[in-house]
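In: any chance you can model this:
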Amino acid sequence: MRGAKAGLLAMLLTLAAFSASVSADEDSRIVINDEIFSTSGPVWISVSCLKVGCPGMELVIWSDGVEESHEDPHLVEWSGWVEGNVSWQLLVDSGTEANDLSTEVILSRMDEWTEYTDLPNIVPSPGSQGEYPQINTTSPCQLHFCGAIDLLSEGVLYVGALENQSDKDAVMVVGDPGDVLLLNSLRGPSEIHIEIWQRGEESKSLLDTIERTEMGHYFEYPAQGELWIRLVHSAEEDYSPYEFEIIRYDDDSEAPNGGELSNPWNHGEALPFYGDSSLLYHGHLAASDSQGDSLLIASGAKMVLEPFCSFTDIVSVEIMLHQMDGSSLAVESGCAEEFETTEQTVSIEFGLTTQGKTAAWSI
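Out: Okay, here's the model as predicted:
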């Protein structure tokens, strides 16, 4: 009997020791993220380790009643179509903190800008008619003012997915010649790039191919026909959600009262000088715009000014001081140095031109 009791005691001690060991292992795991959201469309969740390695890094997903787990010390990710709720946890061993990790999530924010029906694989043949999918967006921002705006984007954040190795997605972008467009971002788990196409009545042509590393990319709407963009990924990839941001700057709404900005200025009174409030004026030059843009800002006499000019490509700047008597004086230094207005200066005009380049400017 004593032997039986001794054996039972030994077994209990062994189980207790095993339980303590399991608890110690569990206690060493930390839940860094624990989130749930509701959506309809493609979803991608990716967490990468910014250190040499993050031991015990595990991504656990619950979607459509199914649990999935992915574990790797460097990168964990999950992709899928979600209808309803999806919840996820990120666990790591102790010693890894939130700032050691980089997290990216793609999910549908607006039904209008989500691929619910598979987009065409190719840009349609020239002249063919059909109900083709379109992206129609115009930036609400003009010079120094932005109207009511979805803070997520100045344009459209479009979410879709390439279903398999052979899937491609093509979509038409509404616009007119002279408009400037910006491909501002491209995200997803695979090596996706964007082709820019022109389609007319008699021909279609590939204008450019933009890699993810080339975002944001400014370009001009074609002089003839339609603009299409086409998303392509590497042949080795399977289901790949993507998100891209595209913004259209309509040249018909550049000026204060509508229409295209002229050079020289012919849009009425000078715009306000903001001084210490540090507000910027913004605009865009299309490659085909030979005249360029101008900006007329109210000024005063004997002011020492230091212009801050920023451009995404090579832009030439001419600065003129307009005087009370209607004459003008050139500022030879342009944006390079500070300058002083005269006793008669009432406004300052910036003339901006580019040689065959599409560029954004801010002053």
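In: make it CA atoms for all contacts and neighbour counts henceforth
Out: OK.
In: next one: residue 305 from residue 282, what distance?
Out: 19 Å (CA to CA, to the nearest Å).
In: then residue 194?
Out: From residue 194 to residue 282 the distance is 26 Å (CA to CA).
In: equivalent analysis for residue 195, please.
Out: Counting by CA to CA - residue 195 and residue 282 are separated by 27 Å.
In: and if you look at residue 49?
Out: From residue 49 to residue 282 the distance is 38 Å (CA to CA).
In: one step back: tell me which of residue 305 and residue 282 has more neighbours.
Out: In this view residue 305 and residue 282 are compared by other CA atoms under 10 Å, and residue 282 has more residues nearby, 18 against 13.
In: right, and that one touches residue 361 too?
Out: Yes. Residue 282 is in contact with residue 361 according to CA atoms under 8 Å; the separation is 5.7 Å.
In: buried residues in the strand or helix carrying residue 8?
Out: Element membership of residue 8, judged by DSSP states H and E, is helix 2-27. Buried positions in helix 2-27, judged by neighbour count with 16 or more other CA atoms under 10 Å: none.
In: let's compare: structure for the following, please.
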Amino acid sequence: MSDLDQFIAAFDVDDPAFIADPYPTLDALREATPIFWNEATGQWMLTRFNDVSAALKNRALGRDYTHRYTHEELGRSEPDQKWTKFHEHERWSLLCLEPPDHTRLRRLVSKVFTPSSIARLADPIAAISDELLDQCADAGTFDLLADYAQPYSVAVICSMLGVPRADTQLLLGWSHAIVKMYELSASDEVKQSADKAAGEYIDYTRALIADKRARPDGLLLSELVQVEDGGATLTEDEIISTTMVLVEAGHEATVNTLGNGFRALMAHRDQWDRVVQHDVTPASTVEELLRFDPPLQMFERWVLEADTEIAGQRVRVGDEIAMLFGAAQRDPRRFDKPAKFDVGRDDPGHIGFGGGIHFCIGAPLARQELIRSVEGIVSRFPDLRLVDEPTYHPTFVIRGLTGLTVATG
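Out: This next block holds a predicted model:
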């Protein structure tokens, strides 16, 4: 067996050791080859930063293929009808669409999801953060995820959308169940839970839309109901998919960036001290949290055009390209000493928010949430320390901790 074959074999998303620290394997794969065929997943996998960045912008690739080909034409199975509610929730997701639907939908969403609307959230974000950090201070020892990051993230999104804060736990549970469907080895039990959650979430959102039509409040969901551009409006199904993906993607990204990032800060006390002593800005710190141990480890695209070449490899229409963000974000061709956790790197040119037409529409909001969290936690708890060594969820695509117990002194 060649070295490359051994590295590919080590890419085992069901191996607890790989999940605990995938970076040695990802590093070995990246240095061995820019692209490889993974027989286990049936995908071409990209490992290097420039190739991943180029693939994100390559219009010969797409997040979907059904706007150009049938499943039969590409030799692929129809979507499993057992999971109809999950597929319904994804049908109009910005993450899954291609032009012209993506162009139309993103333009309409962008008319209400504006820099000014996000700027208006600064005070509510600060208030939610302060409220939760007050509770953490009173406790002395707390779980940074369960007691702060999770309720903080979902409360911010709900305040933006106009979702009652009393319902945040409902949305949190649905989101956790649904996103597990994106893993490479999701079991039928996981898929069943995801489909059930998607159905309940769709019903909830449909009822909420009806309420916003009757009683508009000027918040994002209400604005999505009313938005118009050249006579074009959003359908109810499009609004449902849009609001659901904003909650799911925004919540999971913020929570896992804070969890993975503060784990790194606690493990690198010299870097923690730099933040505490204001040698680096919270904004610079956040960019390194997004790069070093990213919450999204893999993003896929389909080959849509013949005669396409990716990283020197000729690929066929219907092939799936999996971009390994964790490998790319530690590519020494792009980042100096990439294995070093350096909060002063101050490099926003990573791919933590994707790229191309699918660049995360919520990136400005996520950055604002994360910066406020770093500011608040560091100023209140300069002697923060880890109580227990945390463990990661047994998932690869979405990488996050099961908890992060810390003490304030």
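In: report the TM-score for the pair.
Out: Laid over one another, the chains give 0.22 as their TM-score (TM-score structural alignment, normalised by the length of the first structure), with 137 aligned residues with a CA RMSD of 7.2 Å.
In: number of residues surrounding residue 247 of the first structure?
Out: Neighbour count for residue 247 of the first structure, taken as other CA under 10 Å: 22.
In: who are the packing partners of the helix or strand where it lies?
Out: According to DSSP H and E, residue 247 of the first structure maps onto strand 240-249. Using 3 or more CA pairs under 8 Å, 6 or more residues apart in numbering; DSSP states H and E, the elements in contact with strand 240-249 of the first structure are strand 29-49, strand 75-93, strand 101-106, strand 156-162, strand 180-187.
In: other SSEs contacting the helix or strand just after the fourth one?
Out: Meaning strand 156-162 of the first structure. Heading C-terminal from strand 156-162 of the first structure, the first helix or strand you meet, by DSSP H and E, is strand 169-173. Applying 3+ CA pairs under 8 Å, 6+ apart, we find strand 169-173 of the first structure packed against strand 134-135, strand 226-233.
In: next, the angle strand 169-173 makes with the last one.
Out: Read it as strand 226-233 of the first structure. Calculated by axes from the mean of the first three to the mean of the last three CA atoms, to 10 degrees, strand 226-233 of the first structure forms an angle of 150 degrees with strand 169-173.
In: so how far is residue 29 of the second structure from the residue nearest to residue 220 of the second structure when sequence neighbours are not counted?
Out: Distances taken as CA to CA, 6 or more residues apart in numbering place residue 161 nearest to residue 220 of the second structure, at 4.5 Å, with adjacent residues excluded. Taking CA to CA as the measure, residue 161 of the second structure falls 41 Å from residue 29 of the second structure.
In: give me the more crowded residue out of these two.
Out: Neighbour count, other CA under 10 Å: between residue 161 of the second structure and residue 29, residue 29 has more, with 26 against 20.
In: now the more buried one: which helix or strand?
Out: helix 23-32.
In: and that helix, what does it pack onto?
Out: helix 3-10, helix 325-328.
In: deepest-packed of the ones you listed, please.
Out: Of all those, helix 325-328 has the most neighbours on average by mean count of other CA atoms under 10 Å, namely a mean of 28.
In: now do the helices in the stretch 151-300 of the second structure.
Out: Ranges of helices in the stretch 151-300 of the second structure, per DSSP state H, counting those that start in this stretch, are 168-179, 188-214, 220-226, 236-267, 269-276, 282-292.
In: for residue 143 of the second structure, find the nearest of these.
Out: The minimum distance between residue 143 of the second structure and the helices of the stretch 151-300 of the second structure falls on helix 236-267, with 9.7 Å, by CA to CA.
In: circling back to that earlier point, how about the helices and strands packed on strand 169-173 of the first structure, which one is nearest residue 21 of the first structure?
Out: Residue 21 of the first structure lies closest, by CA to CA, to one member of those: strand 226-233, at 46.5 Å.
In: and the closest one, what does it pack onto?
Out: strand 169-173, strand 192-199.
In: ok, back up a step: out of the helices and strands packed on strand 169-173 of the first structure, which one sits most buried?
Out: Most buried among these, counting by mean count of other CA under 10 Å: strand 226-233, with a mean of 22.
In: tell me the angle that one makes with strand 192-199.
Out: Between strand 226-233 of the first structure and strand 192-199, the angle comes out at 150 degrees (the same axes, to 10 degrees).
In: what angle separates strand 226-233 of the first structure from strand 156-162?
Out: 50 degrees.
In: quick one: strand 226-233 of the first structure to strand 240-249, angle?
Out: The directions of strand 226-233 of the first structure and strand 240-249 differ by 150 degrees, with the same axes, to 10 degrees as the criterion.
In: rewinding a little: buried residues in the strand holding residue 247 of the first structure?
Out: 240, 241, 242, 243, 244, 245, 246, 247, 248, 249.
In: kindly report the same for stretch 189-197 of the second structure.
Out: 190, 191, 192, 193, 194, 195, 196, 197.
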